[in-house]
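**Student:** generate a structure from the sequence data that follows.
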Amino acid sequence: MKRILLILIVISTSIGYSQTDAEVLRTIYTQSLTNGKSYDWLNHLSNQIGSRLSGSLGAERAVAYTKEELEALGLDKVWLQPVMVPKWVRGAKEFAFIETEPGKTTNVNICALGGSVATPALGLKAQVVEVHNFQELEALGTAGVQGKIVFYNRPMQADLIQTFDAYGGCVNQRYQGAVEAIKYGAVGVIVRSMNLRMDDLPHTGSMTYNNVPVDKRIPSAAISTNDAELLSTMLKLDKSIQFYFKQNCKQLKDVQSHNVIGEITGSEFPDEYIIVGGHLDSWDLGDGSHDDGAGVVQSMDVLRLLKASGIKPKRSIRVVLFMNEENGLRGGNKYAEVAKQKNENHIFALESDAGGFTPRGFSFDCSDAAFSQVLSWQQLFKPYLIHYFEKGGSGADVGPLKTESIVLAGLRPDSQRYFDHHHASNDTFDAINKRELELGAATMTSLVYLFDKYGVNPISNSSLIKN
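**Tutor:** Got it, this is the predicted structure:
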């Protein structure tokens, strides 16, 4: 009888180590949905630490917290990678109004764009000229723009199903708007918030002055979508109305911060690296739960889920929590720079930076051969309603790693609500759904597992079925 029990135990153990890929994915999803850590980590990151603008105290507290949590997972290595980052501070809350005649004003909601200079101490008031693109601005020229505030009012294109395409179609007015307006003598810039919803929340985001001298720079702010519509309507009735705004932001000297990195060292190919990550910094209006606290905690949970599921990676798996994606990409560039100096062989990099909503799939930046391999795995994800596997972009932080051989990927959650929160004061923990967040962590872990098991060489469908 004892001999029979021993044989059964041996057989059972053998089956456990020869699970099919479908069974391994089922284990990963079960672990995430019943024993996930991502939601608890995000709760602390958002509600105990809060906003994490690069160079801020919140960012440094987030570095210390995530390093400590990764160390508690019992990884093979955890370390901090120094990186110099910009330090921009918003200062006192902004204030703005539309003036139709002396003493008759309507308050509106604005926020300074990241990197902007302040207005004069008493604020700035001038007539407004509305444009929808740089071509309209150029057509007005100096005669139509000099001494005025340029109001960029191109909305995100509502009929595009891919909301990131809609964002990409109008974000240049936020990022480059000041540079273009300065050419024609503008004294300030107001930009319609990058938001598909009509609301009263201004959305911040990065802007640039390129090489414009400091004394020639003009203040730039975002205005809520409701107030953009109001301003546009009032301008149609009276082009002589004036706009007043006051903001108190300041650019300080660069300071040192860190990328946070944890690693499970590969058992067979330790010099082949797979990384998964998100950016630890956030804007300062909310607590950055969707952008990109969700990506941070999902990436951390990938390594924990691999361990909890009994998976011993063949290749070295790293989680990288990048600093300064929002206003400089210093963390992503520094990680790639150090990897190149060390001649590290990165074969796959996955980023989560599109919110913590229901996962739909991935986009891939890779060769046709590697993409064919990815498509052969699609059937494994169908039970979890993961169906989007397309070639396209990956993530800003992993982009600097790009070579001909590496596969770059981005998690693609449902994006229809993402820009309601993106860079705004309502990017807060209460907007996170625990189950959606945990599904995303499991989906990322599953793809990492497959790339670790098979590498980046194309495999046939028949080979997949056998495994």
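
**Student:** please make it C-alpha for all contacts and neighbour counts, starting now.
**Tutor:** OK.

**Student:** ranges for the helices of the stretch 151-300 of the chain?
**Tutor:** Remark: helices assigned in the stretch 151-300 of the chain by DSSP state H, counting those that start in this stretch are 163-168, 172-175, 177-182, 225-237, 294-308.

**Student:** and those helices: which comes nearest S282?
**Tutor:** helix 294-308 (11.0 Å; Cα to Cα).

**Student:** show me what the helix or strand just after the closest one is in contact with.
**Tutor:** Per DSSP states H and E, helix 294-308 leads on to strand 315-322 as the next helix or strand towards the C-terminus. By Cα atoms under 8 Å, 6 or more residues apart in numbering, the residues outside strand 315-322 that reach it are 258-281, 296, 299-300, 302-303, 331-332, 397, 452.

**Student:** can you redo the helices of the stretch 151-300 of the chain as a markdown table with distance to S116?
**Tutor:** Rendered in a markdown table, the data for those read as follows (distance: least, Cα to Cα, whole Å):
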| stretch | distance to S116 |
| --- | --- |
| helix 163-168 | 21 |
| helix 172-175 | 10 |
| helix 177-182 | 9 |
| helix 225-237 | 19 |
| helix 294-308 | 27 |
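
**Student:** can you lay out the ones you listed as CSV showing distance to Y29 and mean neighbour count?
**Tutor:** Shown next, in CSV, are the helices of the stretch 151-300 of the chain (distance: least, Cα to Cα, whole Å; neighbours: other Cα atoms under 10 Å):
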stretch, distance to Y29, mean neighbour count
helix 163-168, 27, 16
helix 172-175, 39, 20
helix 177-182, 44, 23
helix 225-237, 39, 18
helix 294-308, 9, 27
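
**Student:** please give the structure of this sequence too, so both can be compared:
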Amino acid sequence: MKLKNAALCAMAAVGLSFSAQAQNTDSLMLRKIFDETLVNGQCYENLRYLCKKIGSRLSGSAGAAKSVEWSKKLMESYGFDKIYLQEVMVPHWVRGEKEQGIIVSGTTRTPVALAALGMSVGTPKAGITAEVIELQSLKELETLGEAKIKGKIIFFNRPFDNRFIETGGAYGTAGDQRNAGPGMAAKYGAVAVIVRSLTAALDNYPHTGGTNYGTNPQIPAAAISTIAANKLSAMLKQKSAAPIKFFLKTSCQMLPDVLSYNVVGEIKGSENNNKYITVGGHLDSWDLAEGAHDDGTGVMQSVEVLRVFKALGYKPKNNIRAVFFMNEENGHKGGIKYAEQAKADKEEHIAAIETDEGGFTPRGFSFERATPVFLKGINQEWKKLFEPYEADRLVAGGGGTDIGPLRETHPNIKLIGFRPDSQRYFDIHHTPNDVFENVNKRELELGAASIASLIYLIDQHGLNF
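**Tutor:** All right, here's what the predicted structure looks like:
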């Protein structure tokens, strides 16, 4: 018995030795990844070109087409094993002339900062003037009914819930006003909708974003700045002889769908020819600015992952693929196409990582459909490796919009979201302020290195926790 116990102890010691050796190897590799990215990183200068030389890239636009061409050339310059364009038909919405929004109180007219919502229809050429009704929720539409809503402009003014520490939660709970509000208001006879911008910041930047009418009638819809929202709300609360009205004029319209592309670059695996780890962000952006944080940082981090592996001479076991998805902002057609094609090609996808929450300081990663057992295992094995880089929050949570369709076509895939610090993102998100100057070089590079590190660990060890 003593001999048997001694043998078992010896085997355990050998196992611990191997585990310690693997940890040391991984730790050294992560250090190399961060060193390469922080010393020789190229994602910041690539982002500068994308923002300053190309600019806004809404699906169907000339900017989107130019960005596809440039992105493919960028990947070719790095010598990836495979680079190609994946065809996808995308919607083509145009904003048209500068929008006008004016609060009308008797003879007083107060212009406000305003931007049409993406996919919205335009107003008549002369614009629309109507009485305003302020609401805090979509449920109030049903309570008021058609008798009180018909012919009015609905003003959705529910603010961010600042109790959320992770600001994406506040965005999610306020977002139904913008996403579904216009269509639902139209059912009750509203002639237009204005929405408080989805941000906790108090400023004069209107935040655009998509709206979805579904099968409801289509009416003009726009977002007003938080300062304007507060002003309009205060005026509505004051007793006045005449009702407060709002003048809205927009000229946006939907044009026929156009052909565009996902841009794909790949490093071939040395062992598993049909297994893939994907990292990506979306190449398209809203038209108000340069799409720096949303999502220029994401696509530039994704291509930087492959560049770093090439620079370090790392030969992955599995195929590593960077994807610049097209049309995340107003249709998600690029993500759908990618998943459909991966299924048609019978590709086995181990994991997909999406970076679409800005280029801020990395905090960690969220894992979709993560069980307690999985989270315990991944934290026991990998958390300490990320701790030196302060990107060690490995938690349950969403993956992302573009990689989401893969959950249906590849049921065994692990979908992962890159999680940077969220506190400033929705100050900039979908605004004219989303420009290159608001991206910090070191934060962007730390994020790219964190993503590359996770992909390295998945490639070496899998995700069987």
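
**Student:** can you pull the TM-score for these?
**Tutor:** Once superposed, chain against chain, the TM-score is 0.92 (TM-score structural alignment, normalised by the length of structure 2); 438 aligned residues with a Cα RMSD of 1.3 Å.

**Student:** what's the closest of the helices of the stretch 151-300 of structure 1 to K466 of structure 1?
**Tutor:** That would be helix 294-308 among the helices of the stretch 151-300 of structure 1, by Cα to Cα, at 22.1 Å.

**Student:** now that closest one: which residue numbers in structure 2?
**Tutor:** Per TM-score structural alignment, the counterpart of helix 294-308 of structure 1 in structure 2 is residues 297-311.

**Student:** by how much does that stretch deviate from structure 1 on average?
**Tutor:** Compared with structure 1 after fitting, stretch 297-311 of structure 2 deviates on average by 0.5 Å (mean Cα distance after the TM-score superposition for structure 1).

**Student:** select the longest helix from structure 2.
**Tutor:** Taking DSSP state H as the criterion, structure 2 has its longest helix at helix 2-40.

**Student:** by contact count, what packs against it?
**Tutor:** helix 297-312, helix 372-386, helix 441-461 (3 or more Cα pairs under 8 Å, 6 or more residues apart in numbering; DSSP states H and E).

**Student:** buried ones in the helix or strand following that helix?
**Tutor:** Counting by DSSP H and E, the next helix or strand C-terminal to helix 2-40 of structure 2 is helix 43-49. Buried residues in helix 43-49 of structure 2, defined by neighbour count with 16 or more other Cα atoms under 10 Å: 43-44, 46-48.

**Student:** from these, which is closest to Q380 of structure 2?
**Tutor:** C43 (31.0 Å).

**Student:** which residues does the closest one contact?
**Tutor:** Per Cα under 8 Å, 6+ apart, neighbours of C43 of structure 2: 297, 300-301, 303-304, 444-445.

**Student:** let's see it at 6 Å
**Tutor:** 300, 304 (Cα atoms under 6 Å, 6 or more residues apart in numbering).

**Student:** trace it over to structure 1, please.
**Tutor:** Per TM-score structural alignment, C43 of structure 2 is aligned with S38.

**Student:** what do you get for E437 of structure 2?
**Tutor:** Checking TM-score structural alignment: E437 of structure 2 goes with D430.

**Student:** okay, now S270 of structure 2: neighbour count?
**Tutor:** Close neighbours of S270 of structure 2, defined as other Cα atoms under 10 Å, add up to 11.

**Student:** so what corresponds to it in structure 1?
**Tutor:** In structure 1, S270 of structure 2 lands on S267 (TM-score structural alignment).

**Student:** and the buried residues of helix 43-49 of structure 2 as JSON lines, adding distance to P388 of structure 2?
**Tutor:** Converted to JSON lines, the buried residues of helix 43-49 of structure 2 look like this (distance: Cα to Cα, whole Å):
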{"residue": "C43", "distance to P388 of structure 2": "22"}
{"residue": "Y44", "distance to P388 of structure 2": "23"}
{"residue": "N46", "distance to P388 of structure 2": "27"}
{"residue": "L47", "distance to P388 of structure 2": "26"}
{"residue": "R48", "distance to P388 of structure 2": "29"}
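
**Student:** chain neighbours aside, what residue packs nearest to G183 of structure 2?
**Tutor:** Y213 (4.2 Å; Cα to Cα, 6 or more residues apart in numbering).

**Student:** apologies, that question was intended for T211 of structure 2.
**Tutor:** N179 (4.3 Å).

**Student:** structure 1: which residue goes with that neighbour?
**Tutor:** Using TM-score structural alignment, N179 of structure 2 sits opposite Y175 in structure 1.

**Student:** do P111 of structure 2 as well
**Tutor:** Under TM-score structural alignment, P111 of structure 2 pairs with N107 in structure 1.

**Student:** what does I403 of structure 2 give?
**Tutor:** Match for I403 of structure 2 (TM-score structural alignment): V398.

**Student:** V128 of structure 1 -> structure 2?
**Tutor:** Under TM-score structural alignment, V128 of structure 1 pairs with V132 in structure 2.

**Student:** in a helix, that match, correct?
**Tutor:** No - V132 of structure 2: not assigned to a helix; according to DSSP: H, G, I helix; E, B strand; the rest coil it is strand.

**Student:** show me what contacts it?
**Tutor:** Here V132 of structure 2 is in contact with 152-154, 245 (criterion: Cα under 6 Å, 6+ apart).

**Student:** would you point out the most distant pair within the residues you listed?
**Tutor:** Applying Cα to Cα across these, the maximum distance is between I154 and K245, 10.6 Å.

**Student:** not counting sequence-adjacent ones, nearest residue to the match of C43 of structure 2?
**Tutor:** Per Cα to Cα, 6+ apart, closest to S38 of structure 1 is V297, 4.9 Å.

**Student:** also L122 of structure 1?
**Tutor:** K246 is the one closest to L122 of structure 1 (Cα to Cα, 6+ apart), at 7.1 Å.

**Student:** how many neighbouring residues does the one you found have?
**Tutor:** The burial count for K246 of structure 1: 24, using other Cα under 10 Å.

**Student:** so which bit of structure 1 is stretch 325-334 of structure 2 matched to?
**Tutor:** Going by TM-score structural alignment: stretch 325-334 of structure 2 matches residues 322-331.

**Student:** that's a strand at T106 of structure 1, yeah?
**Tutor:** Yes - inclusion of T106 of structure 1 in a strand is indicated when three-state DSSP is applied.
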